[in-house]
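Enquirer: predicted structure and sequence below. I'll ask about it afterward.
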Amino acid sequence: MKTLAIAALVALSSLATFNTHAQTAAPAAVAKNDALYQALGGKPGLQALMDVFVAGLKADKRIGEQFKDTKSSFLASQLVDQVCMVTGGPCKYDGADMKTAHADMGITRANFNALVEVLQVSMDARNIPFSTQNQLLALLAPMHRDIVTAK
């Protein structure tokens, strides 16, 4: 199993789903150039990926309930902006920082891992190369510290 990928995906999903509760951002490390952003297909590629990802989150039996009241288009848009920014793209993510957004949600490591798995499946469905997936997950993985708050 892609352990690093799982951690990063969970962070990403959790971020996008629950960021409606805050106003300021403090995302993961930002890429120093836009090579990863370009490898993911720029903004159109990210939008396509996040559309698949959000649909997968909502359909997932393990964590779908957490996303049932989240507007899919809003969540996807927030995720696109965040991933665009952290991968060196021109977007500005203005959602909540992860710690604030997830403080009272009781997200477990199992929840986080399920989210990452959905992201991996989504990237596979979009034919994103494994090395590109790993680069993205490596940027997103540190978010788990602020997202996982329950055992």
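Expert: Cool, got the structure.
Enquirer: drop to CA atoms for contacts and neighbour counts, all remaining ones
Expert: Fine.
Enquirer: and residue 147, what does it touch?
Expert: Contact criterion C-alpha atoms under 8 Å, 6 or more residues apart in numbering gives 11, 14-15, 98-99, 102-103, 107, 112 as the residues in contact with residue 147.
Enquirer: in CSV: those, plus distance to residue 60, secondary structure and neighbour count.
Expert: Formatted as CSV, the contacts of residue 147 follow (distance: C-alpha to C-alpha, whole Å; DSSP: H, G, I helix; E, B strand; the rest coil; neighbours: other C-alpha atoms under 10 Å):
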residue, distance to residue 60, secondary structure, neighbour count
11, 16, helix, 29
14, 13, helix, 29
15, 17, helix, 27
98, 22, helix, 27
99, 24, helix, 20
102, 20, helix, 22
103, 23, coil, 14
107, 15, coil, 20
112, 13, helix, 23
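Enquirer: alongside the first one, take a look at this:
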Amino acid sequence: MTKTLFERLGGRDGISNIVDDTVENHMNNPEVNARFLPFKDRPEHLAIIKQHTIDFFSAGSGGPATYKGKDMVTAHTGMGITPAEYMHVVDDIFAALDKNGIDEDSKKDVLSVLWSLKGMIISK
């Protein structure tokens, strides 16, 4: 039987580590960190965003989770995210996947998910 993407990402703990590493990458990425650094002063809000992200990827990758956050269009409307910023975010996610030892096939599946969300996030 084939493992779900959720399982291949290390389950909830693995996804949590990937989200933590991704956020850290965003904070250190000069191309997108202006969007993320303000959350350092609002750790309770950052924790909510991280939890929503963990739930979103857990539910969307076949895990036993329920995402209760906003839909992608609503969550990103008014942010004016550019295609270049989106690509930097994808790069940060892939650096986190590499750091966590995620295999190439799983990374391709993650890329497929990220690509499917692109139109809901950019310039809304």
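Expert: On my side now, so go ahead. Quantities reported herein were computed from a predicted structural model and do not represent experimental measurements.
Enquirer: what TM-score do we get after superposing?
Expert: The TM-score (TM-score structural alignment, normalised by the length of the second structure) is 0.88; 118 aligned residues with a C-alpha RMSD of 1.6 Å.
Enquirer: quick one on the thing from earlier: any idea which of the contacts of residue 147 of the first structure is closest to residue 3 of the first structure?
Expert: The closest of the contacts of residue 147 of the first structure to residue 3 of the first structure turns out to be residue 112 (C-alpha to C-alpha; 11.4 Å).
Enquirer: how close does the closest one get to residue 102 of the first structure?
Expert: 12 Å (C-alpha to C-alpha, to the nearest Å).
Enquirer: any common contacting residues for the two?
Expert: Taking C-alpha under 8 Å, 6+ apart as the contact rule, residue 112 of the first structure and residue 102 both touch 14, 147-148.
Enquirer: which of these lies closest to residue 123 of the first structure?
Expert: residue 14 (16.6 Å).
Enquirer: surely the closest one and residue 114 touch.
Expert: No: using C-alpha atoms under 8 Å, residue 14 of the first structure makes no contact with residue 114, being 10.3 Å away.
Enquirer: can you give me the helices in the second structure?
Expert: For the second structure, the helices defined by DSSP state H occupy 5-8, 11-28, 33-36, 43-60, 72-76, 83-99, 104-121.
Enquirer: mind putting those helices into JSON lines with distance to residue 66 of the second structure?
Expert: Output for the helices of the second structure, formatted as JSON lines (distance: least, C-alpha to C-alpha, whole Å):
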{"stretch": "helix 5-8", "distance to residue 66 of the second structure": "13"}
{"stretch": "helix 11-28", "distance to residue 66 of the second structure": "12"}
{"stretch": "helix 33-36", "distance to residue 66 of the second structure": "25"}
{"stretch": "helix 43-60", "distance to residue 66 of the second structure": "6"}
{"stretch": "helix 72-76", "distance to residue 66 of the second structure": "15"}
{"stretch": "helix 83-99", "distance to residue 66 of the second structure": "22"}
{"stretch": "helix 104-121", "distance to residue 66 of the second structure": "17"}
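Enquirer: what lines up with residue 140 of the first structure in the second structure?
Expert: Taking TM-score structural alignment, the alignment pairs residue 140 of the first structure with residue 114 from the second structure.
Enquirer: contacts only, for that match.
Expert: residue 90.
Enquirer: ok, the one 4 residues further on next?
Expert: With contacts taken as C-alpha under 8 Å, 6+ apart, residue 118 of the second structure has the following neighbours: residue 86.
Enquirer: one more time with 6 Å, if that's ok
Expert: By C-alpha atoms under 6 Å, 6 or more residues apart in numbering, residue 118 of the second structure lies in contact with nothing.
Enquirer: repeat that for residue 75 of the first structure.
Expert: Applying C-alpha under 6 Å, 6+ apart, one finds that residue 75 of the first structure lies in contact with 16-17.
Enquirer: quick one: map it onto the second structure.
Expert: Aligning on TM-score structural alignment places residue 75 of the first structure opposite residue 49 in the second structure.
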